[in-house]
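Peer 1: Okay, predicted coordinates and the sequence, questions at the end:
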Amino acid sequence: MFIKSLKVENFKGFENDANFLEFRLPDGVAGSGLNIFIGENNCGKSTVLEAIDFLRNGTKKDISSLKYKNSNGDQLNHASVEVEFTGKIDNVIDAFSQQNKKLVFKNKIYLCSKGNTYLKLKRTTEDLKVILLWDDASQTFENVSGLDSPLKKLFETNFIWADTNPNDEASFGASTICGFLLSEIAKIHKETNEYEEFSKKFHDVFNSQESELRQKLSVVEDKIKNIFQTQFGSASISFEFEELKIESFFKNSSIMIDDGIKVPMTEKGNGMQRSVALALLQVYAEVVAFDEEQGISKPFYLFIDEPEICLHPKGQQKLFEALLEISKHRQVFVTTHSPYFLSSPYLKNIGLYIFKKSDHKNNIEEAKLNYLFPWSPTWGELNFKAYDLPTVDLHNELYGYLQDKSEKYNENTFEAWLLENHISKNKIWTKEMNGVAKSPYSVTLMTFIRNHIHHPENLTMKSNNYTSEELLLSINQMIGLIEQFKVSSLTEEVDLMNA
């Protein structure tokens, strides 16, 4: 069972129900279940994570902090979050729902035209304790009481926020990465001969009448029994010890780090603590992420807010590789500013979503819209779209792509082609040969910048560099030419079809 889509209305920086995200689903391919949110600060990336957390867990925050406020500071009446699930919903309900709620959930499963099954839920700030279920027949949400707690049994979420204490994730808990990892190992180990021997030894020590401990306890039992029988009547009293669940042995565990001195993880710096916590993800990817093939497992969704915090570049790359592996079978949602998450051959498999703020409202678009290159998306392209950041990387990509499309590979013929496409020569370039300046000549802004990038050794032009505004203008001009190519190609395809 996977999260198919999310819709938020009047939730924090998102004003209306037009804010809709359709997520990527795992299909066994690296990156297929990975959804990455990029964009400037304060444009709603973390809010998407908060919205899903709000649907499952409600909130203890002041409700007013969740409602959208317009530019005048006016607050709208209510906020809501809708989440639509798809996949093997029936199986998940059968395996994990409490008995008296199974039919309630199952009756609201509906089919789409392609035969896929869906279940849609909604929570609003009007009544935090109510989970609304979508009824496809009536095309309305219905108020079904008593689903708040049962919903939590259907799937697990793990949130690692930018301000999460790394020790929390590295500790044993029902909803931590470390907790999930150790629990999975514990479940498997219960079937081993070693654990059977341990279990027998436990009962021999605590419950067998022949054990030394039981003989000491029997003295206490007899004293209690004698007093009880004297004061209250005949009864037999004894201590019995139930074997602890294997998970209980992990609750007092701690992670030790020895980098010369062996100390608890809590005594290390925040960077190392976060690195250890995120290293657990990589182990999780190897040990746990493939249990789909072993039968039904509870859906588990991983949400990481700015995982690059405190990680050096190599660590960021390794973490990204781990997330790619996990996302073959499980959904992962990540907010990031890291270029190491945006420079990968797997980007085409990944869901990329660009967040921007305009007119006091957060806006989202999937990055696959209007890709520039056949090999898109690229690092430079995404930086330009997500952060309005013109880079020399993108300029190089655009210039080379236009040379290839025009089949004009040297400077003179490419400049002539640019003039034919109404790009004027408005800059002066001076070549150098063995450090000797040649005669200056006119070039387009695009070639002027390209030459600066490719010839940093040219000392003559050092004092006549391009500005950031000119870099932006040149990039926009080249994007315009690429769009012309696309229109021309489309026209040719239509003409061929009509011929």
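Peer 2: Thanks, I have it. Numbers count the residues shown, from 1 in each chain.
Peer 1: alpha carbons only for contacts and neighbour counts from here, please
Peer 2: Noted.
Peer 1: Report the outermost residue of this protein with respect to its centre.
Peer 2: residue 230 (65.8 Å; CA atoms, centre = their mean).
Peer 1: Tell me how far that residue lies from residue 168.
Peer 2: Using CA to CA, to the nearest Å, residue 230 is found at 51 Å from residue 168.
Peer 1: packing partners for the helix or strand hosting residue 496?
Peer 2: In this structure, residue 496 sits in helix 468-498 according to DSSP states H and E. Packed against helix 468-498, as judged by 3 or more CA pairs under 8 Å, 6 or more residues apart in numbering; DSSP states H and E, are the following elements: helix 392-406, helix 445-454.
Peer 1: now stretch 156-164, how far from the chain's geometric center?
Peer 2: Remark: stretch 156-164 is offset 10 Å from the chain centroid, using CA atoms, centre = their mean, to the nearest Å.
Peer 1: and the direction of the helix holding residue 496 versus that of helix 392-406, what angle?
Peer 2: Angle between the axes of helix 468-498 and helix 392-406 is 30 degrees (criterion: axes from the mean of the first three to the mean of the last three CA atoms, to 10 degrees).
Peer 1: okay, the angle between helix 468-498 and helix 445-454?
Peer 2: For helix 468-498 against helix 445-454, the angle by the same axes, to 10 degrees is 120 degrees.
Peer 1: In helix 468-498, which residues are buried?
Peer 2: By neighbour count on 16 or more other CA atoms under 10 Å, the buried set for helix 468-498 is 471, 472, 474, 475, 477, 478, 479, 481, 482.
Peer 1: With stretch 443-461 instead?
Peer 2: In terms of neighbour count (16+ other CA under 10 Å), stretch 443-461 has its buried residues at 443, 444, 445, 446, 447, 448, 449, 450, 451, 452, 458, 461.
Peer 1: Put together TSV for those residues, with distance to residue 395 on each row.
Peer 2: Below are the buried residues of stretch 443-461 laid out as TSV (distance: CA to CA, whole Å):
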residue	distance to residue 395
443	16
444	14
445	11
446	8
447	10
448	11
449	8
450	8
451	11
452	11
458	19
461	19
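Peer 1: Put this next to the previous one:
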Amino acid sequence: MYIRCVTLENVKSFMGEHRFILQPGVNFFVGDNNSGKSTLLEALLFTFQGPSQTRWTPDSFYCKNGTGRTRVEVDIAGGVEELVKREKFRVLEDFVFEADGEKILRLDRSSENREVLQGKKSRSVDVKGVCFWHPQREQFENVTGIDARVKALFDFEEVWADAHPGDHIDFANNKTLGRLLDSSFQRFVQTELWRNLSDAHKRAFGPDETESFTVETTRLASDLKNLVDEQYGEANYRFDFGLPDANVFMKQGILHVDDGAGETPIGGKGTGMQRAVALGLIQLYARSAALGGAENATPLILMLDEPETWLHPSAQLRLGDALSKIGEKEQVFIVTHSPYLIRKFNSDDHLLTVLTGKGSDRRVDSSTTFGLFGQGEPTWGEINYRAFGVYSVEFHNELFGWVQRHLEALKSNGKAAGNNEIDEFFKQNGVPVDRVWIRTPSLERFDATLPMYVRNSIHHPENHVNAPVSDVDLHESIEYLVRVVESINALP
């Protein structure tokens, strides 16, 4: 089960409606600072968990310049039919409907105070109540008791860029560390040590040992019986203390670290180490049997806000591999500025959303809808160009090579396109011939366009006769090439 799409209406900097398509597995969000990447994750948590006195309050979460309500709508797909067969969620059975060939549940949370006629009763709903779309009655309804249950649809684990990472080294069984420990615990209960512990527990808490705690509590039960019998009626009472399950042990757990300065709990270490440990646990989880193991387990949604912080490039690449592995079983949201994490983007399995600009100038592009070298297949160079305005040598090579392949595809003799032929094509497409390239060792001089000059500089670093290419040159040359490639792609 996964989140299929989310619509934001007047949320923080998102004025009016903005719809985001998501997919199972890994979803990247890249773009400018303050473009709304993290807001999308907050909006999902707002929908499923609801506001509190400190989180998602009107002054911090509602769009200050928006007109009307603040609202978030979410579609859930992939397994909702199985979900509503479970007793806990059977009340949602009539709310499942089909959209785009998938069975979905649609829910929303809104700041609008509304009266909803459900059956013969009118029900008042405000931002504290979550509503589900009823396909027959064509309205959002607040199902009795659903506000608490909706929190159990997914296990959200979020690691925020500005949060204390120690908060996420959590032993709860719905967190990555808790799931790892629970998986280990299931193996542990098969061992001789666990059987010995079970036998010791029976002796300590069973009724047959004269010094057991249960025998001690027999007197307490007898005293309770005497009091209650007089006031209510006769009955017998017995205390029973079963063997603790994994959750009880996990709640007592503490991770200790000894980095040469003495052993201390992880909460006492610096932010850098805590964040490294938290992300290390996520990578262990990617390789563990705990990943997607239990039947009917609540789906985990992993949210990482700038996980590259404190990590060197090679560690970021390894983290990207781990997140891709987790994405095979769970839904993952990654907000990042890291070109190293973006290198792990795979257009076949992942979705990437680029957010640029702010307010009315905001633009949102999905990797399924753009790609200069094939729609739905943006390259690392193009993503960095669109998202961050990075003009890289790699992107220049990709663009130049695309033009070259286009010219060669027009030939019938199978020969490669020469430099003069490529430069003539640039000239025909409005690129000025305003540079001179000097070839070594002959020192011949050739008039050239800027893209050809930059290409020759990249491919002939041994040539020191020509002036080096500046950042401005690379920037201007890539802009020329983007326009040329776009004109090629527009051809019938």
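Peer 2: The structure has been received and is ready for your questions. All values derive from a computational prediction rather than experimental measurement.
Peer 1: about what we covered before: ok, the buried residues of helix 468-498 of structure 1 vs residue 223 of structure 1, which is closest?
Peer 2: residue 472 (88.8 Å; CA to CA).
Peer 1: Give me the nearest residue to that closest one, chain neighbours excluded.
Peer 2: Excluding the flanking residues, the one nearest residue 472 of structure 1 by CA to CA, 6 or more residues apart in numbering is residue 390, at 5.6 Å.
Peer 1: Now the residue nearest the centre of structure 1: which helix or strand?
Peer 2: Nearest to the geometric centre of structure 1 sits residue 333, at 1.4 Å (CA atoms, centre = their mean). Here residue 333 of structure 1, judged by DSSP H and E, is contained in strand 332-335.
Peer 1: any idea what residue 458 of structure 2 aligns with in structure 1?
Peer 2: Aligned against structure 1 by TM-score structural alignment, residue 458 of structure 2 finds its counterpart in residue 453.
Peer 1: Am I right that that match is in contact with residue 393?
Peer 2: No: the pair residue 453 of structure 1 and residue 393 does not pass the contact test of CA atoms under 8 Å, sitting 9.6 Å apart.
Peer 1: circling back to that earlier point, please give me every residue in contact with the match of residue 458 of structure 2.
Peer 2: Listed by CA atoms under 8 Å, 6 or more residues apart in numbering, the contact set of residue 453 of structure 1 reads residue 392.
Peer 1: go again using 10 Å as the cut-off
Peer 2: 392, 393, 395, 396, 447 (CA atoms under 10 Å, 6 or more residues apart in numbering).
Peer 1: nearest spatial neighbour of the second one, skipping sequence neighbours?
Peer 2: Spelled out, that is residue 393 of structure 1. Nearest one to residue 393 of structure 1, counting by CA to CA, 6+ apart, is residue 380 at 5.3 Å.
Peer 1: report the angle between the axes of the helix or strand hosting the one you found and helix 468-498?
Peer 2: Using DSSP H and E, residue 380 of structure 1 sits within helix 379-387. Angle, helix 379-387 of structure 1 to helix 468-498, by the same axes, to 10 degrees: 100 degrees.
Peer 1: who does helix 379-387 of structure 1 touch, helix- and strand-wise?
Peer 2: Contact analysis of helix 379-387 of structure 1 by 3 or more CA pairs under 10 Å, 6 or more residues apart in numbering; DSSP states H and E lists strand 34-39, strand 351-358, helix 392-406 as its packing neighbours.
Peer 1: average distance between the longest one and structure 2?
Peer 2: Spelled out, it's helix 392-406 of structure 1. With the two structures superposed, helix 392-406 of structure 1 lies on average 1.5 Å from its match in structure 2, counting by mean CA distance after the TM-score superposition for structure 1.
Peer 1: List the buried residues of the helix or strand that comes right after that helix.
Peer 2: Toward the C-terminal end, the helix or strand that comes next after helix 392-406 of structure 1 (DSSP H and E) is helix 411-420. Under the neighbour-count criterion of 16+ other CA under 10 Å, helix 411-420 of structure 1 has 414, 415, 416, 417, 418 buried.
Peer 1: just to revisit the earlier point, could you export the helices and strands packed on helix 379-387 of structure 1 as CSV, including mean neighbour count and distance to residue 269 of structure 1?
Peer 2: Formatted as CSV, these follow (neighbours: other CA atoms under 10 Å; distance: least, CA to CA, whole Å):
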stretch, mean neighbour count, distance to residue 269 of structure 1
strand 34-39, 25, 28
strand 351-358, 20, 32
helix 392-406, 17, 35
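Peer 1: got those as a markdown table, with distance to residue 152 of structure 1 columns?
Peer 2: Converted to a markdown table, those look like this (distance: least, CA to CA, whole Å):
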| stretch | distance to residue 152 of structure 1 |
| --- | --- |
| strand 34-39 | 22 |
| strand 351-358 | 26 |
| helix 392-406 | 45 |
